[in-house]
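Colleague: Quick one, what's the 3D model for this:
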Amino acid sequence: MVSMMNKFILETVKEDLFEKVLKIYNTNQEYFQISMNNKPSMESVIEDKNGTPPDSCLENKSYKLIKLNGVDIGVIDYIVNYPDEDTIYIGLFMVDGNFHRNGYGREFIEEFITNIENQGFNRIRLGVLNENRKAFEFWISLGFKVVKEVTSTIHPERNWKIKVMERRI
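Modeller: The predicted structure follows:
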């Protein structure tokens, strides 16, 4: 399913698009070094597509390619009504490394926020790995604030320390 925003198009990722997602992942080696201490793989894509936090379900999850003028520029994974009914939780937001520092990420998130606000959501929440300084600064610049720090319950073996960030809309 393809959904429109204003400038960007979101395309639901099914198996035939896994290679396109992996290509985007491969342009973000720094993130995968921090998060997995490894390179991304097809298993990473499948795990991201099918993974949900505790007390959520796949029916509320969207895993989509972000397109701009027909070009795949990123991927977003989000869950509606999590952890609360009026909240969207972004599990992953990644812009293709070839498009970093061009304002596309900021422009997409601003459009995304407008879109979900029009649907009645009041908050966006997400988690940033403590070591991911660039992501933390990006989200701060968009008005997100740290609401707590936790150790992730997803992949406990990785011992992720996460800043939970939120923005009211």
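
Colleague: From now on I want contacts and neighbour counts done on CA atoms only, so please keep to that.
Modeller: OK.

Colleague: so is Asp72 in a helix, a strand, or just coil?
Modeller: Using DSSP: H, G, I helix; E, B strand; the rest coil, the structure places Asp72 in strand.

Colleague: ok, and the closest non-adjacent residue to it?
Modeller: The spatial neighbour of Asp72 that comes closest, neighbours along the chain excluded (Cα to Cα, 6 or more residues apart in numbering), is Ile66 at 5.8 Å.

Colleague: pull the longest helix from this protein.
Modeller: Identified as the longest helix of the chain according to DSSP state H is helix 104-118.

Colleague: So which residues lie in contact with it, not counting its own?
Modeller: If you take Cα atoms under 8 Å, 6 or more residues apart in numbering as the criterion, helix 104-118 is touched by 5-6, 8, 95, 142, 169.

Colleague: Among those residues, which are located in strands?
Modeller: Members of these lying in strands (criterion: DSSP state E): Val95.

Colleague: Just the buried ones out of the contacts of helix 104-118, please.
Modeller: Neighbour counting over these (16 or more other Cα atoms under 10 Å) leaves 8, 95 as the buried ones.

Colleague: Could you also give me the structure for this second sequence? I'd like to compare it with the first:
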Amino acid sequence: SQPLPNSTLVKLKGMNNSIQFELQNSEYIAKKLNPSDATILQHLYEQCTDYTLLSDGHPPVASAAADEFLALPLGKNIEDKFIFGLFNSHNFLIGVLETIRHYPDEKSWWIGLMMLAPEYRAKGNGSQFYKAYEKWLAQQEAQFVFLAVLEENQLGFAFWQKLGFEVVRIAPPQQFGNKVHRRYVMQRQVIEG
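Modeller: You can find the predicted model right below:
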């Protein structure tokens, strides 16, 4: 595939993160991001304005990426949080997956966010990203993955169902930016190997 112009994607320079995993398509690799990567993550948020309009009712705030590195559920600490950036063969950030280990219990991990730059969607990249993540999770001895999909996000809901996630409950309405959403809490058992 052709690289996109630098004005569309931001290239990561000099990152040396030890946690990474490869996708089935060898053009892509996932690497753990650090707070120093907030600038490139913010650029991805700004490319994915469609999602923040859906979730929050407004474009991403200027601190969205920096805030993502600090957002934690009650009882968890920063060592439990992993933000993986998905990079193409030219080392441009094209996607993100944010996850919390041992949440909601010691056997499980929680995906808080997964999004891809619009031009990389509907091409199998999201599925490959998730499958590579789950393979890595199996190495971490995780048994289950949980996530919540906004009721309004029917494309996201269909995506996760196709990957084998099942609804375990519907969470009560909660405020997100200017909007209020019910969420489908979904679960999938981690498949080893």
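
Colleague: Tell me the one of the contacts of helix 104-118 of the first structure nearest Ser62 of the first structure?
Modeller: The closest of the contacts of helix 104-118 of the first structure to Ser62 of the first structure turns out to be Met5 (Cα to Cα; 14.6 Å).

Colleague: Give the equivalent position in the second structure for the closest one.
Modeller: Aligned by TM-score structural alignment, Met5 of the first structure pairs with Phe21 of the second structure.

Colleague: Now for its match: which residues touch it?
Modeller: Applying Cα under 8 Å, 6+ apart to Phe21 of the second structure gives the contacts 29-31, 132-133, 136.

Colleague: rerun that using 10 Å as the cut-off
Modeller: Contacts here follow Cα atoms under 10 Å, 6 or more residues apart in numbering; on that basis Phe21 of the second structure touches 28-32, 84, 86, 129, 132-133, 135-136.

Colleague: And the helices in the second structure?
Modeller: Ranges of helices in the second structure, per DSSP H, are 38-47, 49-56, 64-70, 125-139, 154-162.

Colleague: hey, which of those helices is tucked in deepest?
Modeller: Greatest average neighbour count among the helices of the second structure goes to helix 38-47 (a mean of 21), per mean count of other Cα atoms under 10 Å.

Colleague: equivalent range in the first structure for that one?
Modeller: Mapped onto the first structure using TM-score structural alignment, helix 38-47 of the second structure covers residues 18-27.

Colleague: Stretch 143-160 of the second structure now?
Modeller: Stretch 143-160 of the second structure lines up with residues 122-139 of the first structure when matched by TM-score structural alignment.

Colleague: which residue packs closest to Gln189 of the second structure, ignoring adjacent ones?
Modeller: Phe144 (4.4 Å).

Colleague: How much space separates the one you found from Gly177 of the second structure?
Modeller: 29 Å (Cα to Cα, to the nearest Å).

Colleague: Look at those two and report which has more neighbours.
Modeller: Phe144 (22 against 14; other Cα atoms under 10 Å).

Colleague: Surely that one touches Gln187?
Modeller: Yes. Phe144 of the second structure lies in contact with Gln187 (Cα atoms under 10 Å); the separation is 6.8 Å.

Colleague: joint contacts of the two?
Modeller: Residues touching both Phe144 of the second structure and Gln187 (Cα under 10 Å, 6+ apart): 108-110.

Colleague: where's the aligned partner of Lys131 of the second structure in the first structure relative to Met5 of the first structure, distance?
Modeller: Taking TM-score structural alignment for the superposition, Lys131 of the second structure sits opposite Glu110 in the first structure. Here Glu110 of the first structure is placed at a distance of 11 Å from Met5 of the first structure (Cα to Cα).

Colleague: now do Phe138 of the first structure
Modeller: Noted for Phe138 of the first structure: a distance of 21 Å to Met5 of the first structure, by Cα to Cα.

Colleague: likewise Asn28 of the first structure?
Modeller: 25 Å.

Colleague: before we move on, what about Asp72 of the first structure?
Modeller: Note on Asp72 of the first structure: its distance to Met5 of the first structure, by Cα to Cα, is 15 Å.
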